[in-house]
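Enquirer: Everything below, folded, please.
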Amino acid sequence: MTESDERRTISDPAALKALAHPLRLKILRHLGTSGPATSTTLAAALGENTGTLSYHLRQLHRGGFIEDIPERATGRERWWRGVRGLDVRRPPEGEMTEGERVAAAALDRMRMAEDVRLAQRYDAEQARSEGWMRGSRALSHLTREELSDFHDAYLELLLRFSRGPEEAPPGARPILLRWFGLPAD
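Expert: All right, here's what the predicted structure looks like:
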């Protein structure tokens, strides 16, 4: 496993604040599904101007979510890619300022809205997906520690199968994966 393949945890409130913007989430999605891009190519793909994209790219870079690719640079043009293997965790409430809590809550709402849209899409399209949509539901009785162990094992499994568009074999497609656990009582 190379250094770039190792899981890195990001739980710094300031870094997470960088994610609490819809355009930044779109940038990360585009880099994750389409591969490296410049601010110019991202601007065209996302319908934004390059100045706006450059600002948001800097915020994502500062937060540790993207990295530049110096070997692809030509002149002043910088190429960006998403950082692989990130484990983004919400810091404990007591470690955040009020402003950071507001940003974390906004990020939580954006992510949940996306998750609801994905669940609705799964419901509507799964039967016709020809095996491209898979899901599972379960109920288990776990201790808090076992739930934490399950979560860590899931992250390890994600890391094992994690690759960007540059490393994907022929026939691979970008697949959105979600997992969450919550008490049933």
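
Enquirer: Every contact and neighbour count from this point should use C-alpha atoms.
Expert: OK.

Enquirer: Roughly how far does the residue nearest to L159 when sequence neighbours are not counted sit from R7?
Expert: The shortest distance from L159 to any non-neighbouring residue, by CA to CA, 6 or more residues apart in numbering, is to G85 (6.0 Å). G85 sits 5 Å away from R7, taking CA to CA, to the nearest Å as the criterion.

Enquirer: and for those two, which residues touch both?
Expert: L159 (CA atoms under 8 Å, 6 or more residues apart in numbering).

Enquirer: So for the two, which residue has more residues nearby?
Expert: For G85 versus R7, the count of surrounding residues by other CA atoms under 10 Å is larger for G85: 20 against 16.

Enquirer: so what's the more buried one up against?
Expert: S4, D5, E6, R7, R8, L159, S162.

Enquirer: Narrow those to just the buried residues.
Expert: Neighbour-count burial (16 or more other CA atoms under 10 Å) applied to the contacts of G85 gives R7, L159.

Enquirer: Pick out the most distant pair among the contacts of G85.
Expert: Greatest spacing in the contacts of G85, by CA to CA: R8 and S162 (13.3 Å).

Enquirer: can you map out the helices along this protein?
Expert: For the chain, the helices defined by DSSP state H cover 13-19, 22-34, 39-46, 50-63, 98-125, 144-161.

Enquirer: For R178, find the nearest of those helices.
Expert: Here helix 98-125 is closest among those (CA to CA), at 7.8 Å.

Enquirer: Please give the structure of this sequence too, so both can be compared:
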Amino acid sequence: MTEASTRKSLTDPTAMRALAHPARLAILNRLQAEGPCTATEVAEVVGITPSAASYHLRMLAKYGFVEDAPVRDDGRGDGRERLWRSSATGFSVSPDPDDGPDVRGAKEFLIKAFREQAADEASRALENLERESREWRDAALFSRVLLLVDAEELKALNERIEELLAPYMTTVRDREDAPPGARISEAQVSLFPRARRRPHGLPRDA
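Expert: I've put the predicted structure just below:
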């Protein structure tokens, strides 16, 4: 995704439900992380057939999430093989009080799919952490913090975090400008007001 100011807010329920497919989310993640690639290259990473990858890429392109990549200096993408890339315009998904039932349902469905994919990435990173170098282990952070804020403060905090992260995003930062040793990393940010928990009551004696 690109900087917050250029993101397109998703409101089309059909597009959101199309994107929420696990294989399509994995494909989009692959394109954003590694740059342009072919359907065959995507298939190898996602674990599907090249024909299935081509179908999912066409569906992603239909709704503007991916597009044809330009011909590279080495000739890739010249018509003999089709190179895909994530679209230049990023996107965001945020519930809105004015959303109708279809839009609200599609947003909740997509956000849950995002969260499942994010949880899987975090779990795999945690399982692999002991195999990382000391440098990367020290740099990693798995944190959960409770905040006492009002709505305006929470919104401002969200904007400040996005501004901080934007220059480092894979769709923004030129790989040639990154320092030696740079690798794909992930930031997972969730800012939300906690829902009040209903008391469960005391357990009954057996």
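
Enquirer: Work out the TM-score between the chains.
Expert: Laid over one another, the chains give 0.77 as their TM-score (TM-score structural alignment, normalised by the length of the first structure), with 181 aligned residues with a CA RMSD of 3.0 Å.

Enquirer: follow-up on the earlier one: and the helices of the first structure: which comes nearest R78 of the first structure?
Expert: Of all these, helix 39-46 comes closest under CA to CA, at 7.6 Å.

Enquirer: Can you mark which positions in that closest one are buried?
Expert: Using 16+ other CA under 10 Å as the test for burial, helix 39-46 of the first structure gives S39, T40, L42, A43.

Enquirer: corresponding residue for the first one in the second structure?
Expert: Counting by TM-score structural alignment, S39 of the first structure lines up with A39 in the second structure.

Enquirer: my read: its match touches L57, true?
Expert: Yes: using CA atoms under 8 Å, A39 of the second structure is in contact with L57, at 7.5 Å.

Enquirer: sorry, back to before: show me which of the buried residues of helix 39-46 of the first structure is closest to A73 of the first structure.
Expert: Nearest to A73 of the first structure among the buried residues of helix 39-46 of the first structure, with distances taken as CA to CA, is S39, at 12.0 Å.

Enquirer: what sits against that closest one?
Expert: S39 of the first structure makes contact with T50, L53, S54, L57, R78, W79 under the criterion CA under 8 Å, 6+ apart.

Enquirer: The same query, at a cut-off of 7 Å, please.
Expert: Contact analysis of S39 of the first structure by CA atoms under 7 Å, 6 or more residues apart in numbering lists T50, L53, S54.

Enquirer: most surrounded residue in the residues you listed?
Expert: Going by other CA under 10 Å, L53 tops these with 22 neighbours.

Enquirer: what would the contacts of G85 of the first structure look like in CSV with distance to E114 of the first structure?
Expert: Shown next, in CSV, are the contacts of G85 of the first structure (distance: CA to CA, whole Å):
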residue, distance to E114 of the first structure
S4, 27
D5, 26
E6, 26
R7, 24
R8, 24
L159, 22
S162, 21
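
Enquirer: Out of the contacts of G85 of the first structure, which sit inside strands?
Expert: R8 (DSSP state E).

Enquirer: So which of the contacts of G85 of the first structure is the closest to G32 of the first structure?
Expert: S162 (10.7 Å).

Enquirer: Please say which position in the second structure the closest one maps to.
Expert: In the second structure, S162 of the first structure lines up with M169, judged by TM-score structural alignment.

Enquirer: ok, now how distant is A182 of the second structure from V42 of the second structure?
Expert: Counting by CA to CA, the gap from A182 of the second structure to V42 of the second structure is 22 Å.

Enquirer: Same check on E162 of the second structure?
Expert: Going from E162 of the second structure to V42 of the second structure by CA to CA gives 28 Å.
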